[in-house]
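[1] no sequence on this one, just coordinates:
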């Protein structure tokens, strides 16, 4: 399983994903689940994936192949369609086609495969936008009322997002809240695991402003996790019954 979260804020976007994939307790591996398509200063599109690896890897491979064509008459890609809405539609079509193809093959063996994706980005002169793409290719969009999207094992990390995240949140605080959201998930679900991939995109930069891989032995993340646990215990003790 996995956990990915994206925030759409006035100041920019913050995205975080884990990298654990498991097919049983004795078959655990690390796979990147955050993919960045970038024409620095002109456009950035980030895709995070959750679900069947056979679906997500095939979909990302097709999107990467299309994006590698730079000729004017090349195929539509996330780097050349005119708007972020059309990027979402393109990713949705590709995910739907791959999902249907893989599903038809696996159903013969009484198995199923499904996947979801978060697509976030901005083109020069356009607005920042963030979409959650469903296996059927349809999608919903982050808004000022709900400025975050999650995929995968989202329930453990959602409470802090509900309480803290507003569009006015700073990018520094946004990094802190997604990391604490991930920490809550890591503590409650063994199917989500380190390392983590963190990406920050400042508004109108149209490029990655900051990216970082956080390994299992990262001292800063460990200190944040410990401080959060201590703060929760203190708050619990201070509340009167």
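    Cool, got the structure. Here the structure is a predicted model, which means the values were calculated and not measured. Residues are numbered from 1 along each chain as shown.

[2] C-alpha from now on. contacts and neighbour counts both.
    Will do.

[3] tell me the SS of the closest residue to residue 155 other than its chain neighbours?
    If the residues on either side of it in the chain are set aside, residue 155 comes closest to residue 185, at 8.0 Å by CA to CA, 6 or more residues apart in numbering. Following DSSP: H, G, I helix; E, B strand; the rest coil, the label given to residue 185 is helix.

[4] I'd say residue 185 and residue 153 touch.
    Yes: using CA atoms under 8 Å, residue 185 is in contact with residue 153, at 7.4 Å.

[5] the residue nearest to residue 155 and residue 143, how far apart?
    Relative to residue 143, residue 185 is positioned 24 Å away (CA to CA, to the nearest Å).

[6] show me where the protein has its helices.
    Along the chain, the segments classed as helices by DSSP state H run 53-67, 84-106, 158-164, 171-188, 219-238.

[7] turn those helices into TSV, including mean neighbour count.
    Output for the helices of the chain, formatted as TSV (neighbours: other CA atoms under 10 Å):
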stretch	mean neighbour count
helix 53-67	17
helix 84-106	20
helix 158-164	14
helix 171-188	20
helix 219-238	12
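
[8] check the burial of residue 208 by counting its neighbours.
    Neighbour count of residue 208, defined by other CA atoms under 10 Å: 22.

[9] okay, now the nearest residue to it once chain neighbours are set aside: neighbour count?
    Leaving aside its chain neighbours, residue 208 sits nearest to residue 201 (5.1 Å; criterion: CA to CA, 6+ apart). Close neighbours of residue 201, defined as other CA under 10 Å, add up to 25.

[10] now do residue 201 against residue 149, distance only.
    16 Å.

[11] hmm, residue 196 is touching residue 15, no?
    No: using CA under 8 Å, residue 196 is not in contact with residue 15; the gap is 10.4 Å.

[12] these two: which is more packed in?
    residue 15 (28 against 23).

[13] ok, the closest residue to that one other than its chain neighbours - contacts?
    Sequence neighbours aside, residue 6 is the residue nearest to residue 15 in space, at 4.3 Å (criterion: CA to CA, 6+ apart). Contact analysis of residue 6 by CA atoms under 8 Å, 6 or more residues apart in numbering lists 13, 14, 15, 16, 118, 120, 130, 148, 149, 150.

[14] and here is the other one:
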């Protein structure tokens, strides 16, 4: 299991992914879930993955390999005319990998399933985010649904729903996502540090500002401790409900 979030603001995109992988309660390791591609002045993409690790690694490897070819039968993620077409390509690649891995074809309970968040911008288009399903189909963020989550989503979603603001600064958005991740990490052992962060500013067409939050990061620990204290204080200020 993992936890990834892609959030759209009025001035850009904020993405965050944990790195924990597990094969049982006593077998945890670290594996990157965030991957980037860009051509200066033309396009910039980030993909975050959740699900079967072999599937997601094979999908990323195929996209990387095909981004270096000029053959039409292997279309490159870097030569798509729009983010919609990039999403179609990623969805088709994910579906292809799952079908190749499954001896009986793709099924709803397939152990090779995976899901993807794709975020980025193509020249002459707006920055956007897509949630891509194992079947290869996808949906795009809207004003009503300005962020997507994959993996272990239930613990961190209430925080995002209550505090999200499209006009918030990048720093506040990162802080909000860190609180969401902290709540998830405290609730589920299959999600954990380090956490990868990427901040993309509209029309920059670069890799954005990136940072990895390691175990022991002082600011993260301060946010975690402060959020816990703030929750306790807010709880005690609520009116008493007598039964």
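    Thanks, I have it. Small disclaimer: the values here were computed from a predicted structure and weren't measured.

[15] which position in the second structure aligns with the residue nearest to residue 155 of the first structure?
    Counting by TM-score structural alignment, residue 185 of the first structure corresponds to residue 184 in the second structure.

[16] doesn't residue 156 make contact with that match?
    Yes: the pair residue 184 of the second structure / residue 156 is scored as a contact, 5.6 Å apart, by CA under 8 Å.

[17] gap between the two ends of stretch 26-43 of the first structure?
    Stretch 26-43 of the first structure: ends 41 Å apart by CA to CA.

[18] swap that for stretch 196-214 of the first structure, sorry
    End-to-end distance for stretch 196-214 of the first structure, by CA to CA: 5 Å.

[19] list the contacts of that stretch.
    Residues outside stretch 196-214 of the first structure that contact it (CA under 8 Å, 6+ apart) are 10-19, 34, 38-44, 121-125, 128, 171, 194-195, 215, 221.

[20] of these, just the buried ones, ChimeraX syntax please.
    ChimeraX command restricting the contacts of stretch 196-214 of the first structure to the buried ones, with burial defined by 16 or more other CA atoms under 10 Å:
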select :10,11,12,13,14,15,16,17,18,19,34,38,39,43,44,121,122,123,124,128,171,194,195,221
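
[21] so which of the contacts of stretch 196-214 of the first structure are in strands?
    Among those, the members falling in strands (DSSP state E) are 12-17, 34, 38-39, 43-44, 121-123.

[22] among the residues you listed, which one sits closest to residue 225 of the first structure?
    Ranked by distance to residue 225 of the first structure (CA to CA), these are led by residue 16 at 15.7 Å.

[23] and the gap between that closest one and residue 9 of the first structure?
    In terms of CA to CA, residue 16 of the first structure sits 14 Å off from residue 9 of the first structure.

[24] and what of residue 177 of the first structure?
    Distance, residue 177 of the first structure to residue 9 of the first structure, using CA to CA: 13 Å.

[25] re earlier: how near is the residue nearest to residue 15 of the first structure to residue 191 of the first structure?
    Using CA to CA, we find residue 6 of the first structure at a distance of 19 Å from residue 191 of the first structure.

[26] next: residue 20 of the first structure.
    For residue 20 of the first structure, the distance to residue 191 of the first structure - CA to CA - is 7 Å.

[27] overlap in contacts, these two.
    Residues within reach of residue 20 of the first structure and of residue 191 at once, by CA under 8 Å, 6+ apart, are 1, 2.

[28] tally of neighbours for residue 193 of the first structure?
    Using other CA under 10 Å, residue 193 of the first structure has 26 other residues around it.

[29] hang on, isn't it packed against residue 22?
    No: judged on CA under 8 Å, residue 193 of the first structure makes no contact with residue 22 at a distance of 9.9 Å.

[30] for residue 103 of the first structure, give its distance to residue 181 of the first structure.
    As judged by CA to CA, residue 103 of the first structure and residue 181 of the first structure stand 32 Å apart.

[31] give me the neighbour count for the residue opposite residue 78 of the second structure in the first structure once aligned.
    Residue 78 of the second structure maps onto residue 79 in the first structure when the alignment is built from TM-score structural alignment. Neighbours of residue 79 of the first structure under the rule other CA under 10 Å: 24.

[32] who's the closest spatial neighbour of residue 79 of the first structure, skipping the chain neighbours?
    Nearest residue to residue 79 of the first structure in three dimensions, chain neighbours excluded: residue 67, at 6.1 Å (CA to CA, 6+ apart).

[33] and the aligned partner of the one you found in the second structure, what does it touch?
    If you follow residue 67 of the first structure across to the second structure using TM-score structural alignment, you land on residue 67. For residue 67 of the second structure, the contact set (CA under 8 Å, 6+ apart) comprises 75, 76, 77, 78.
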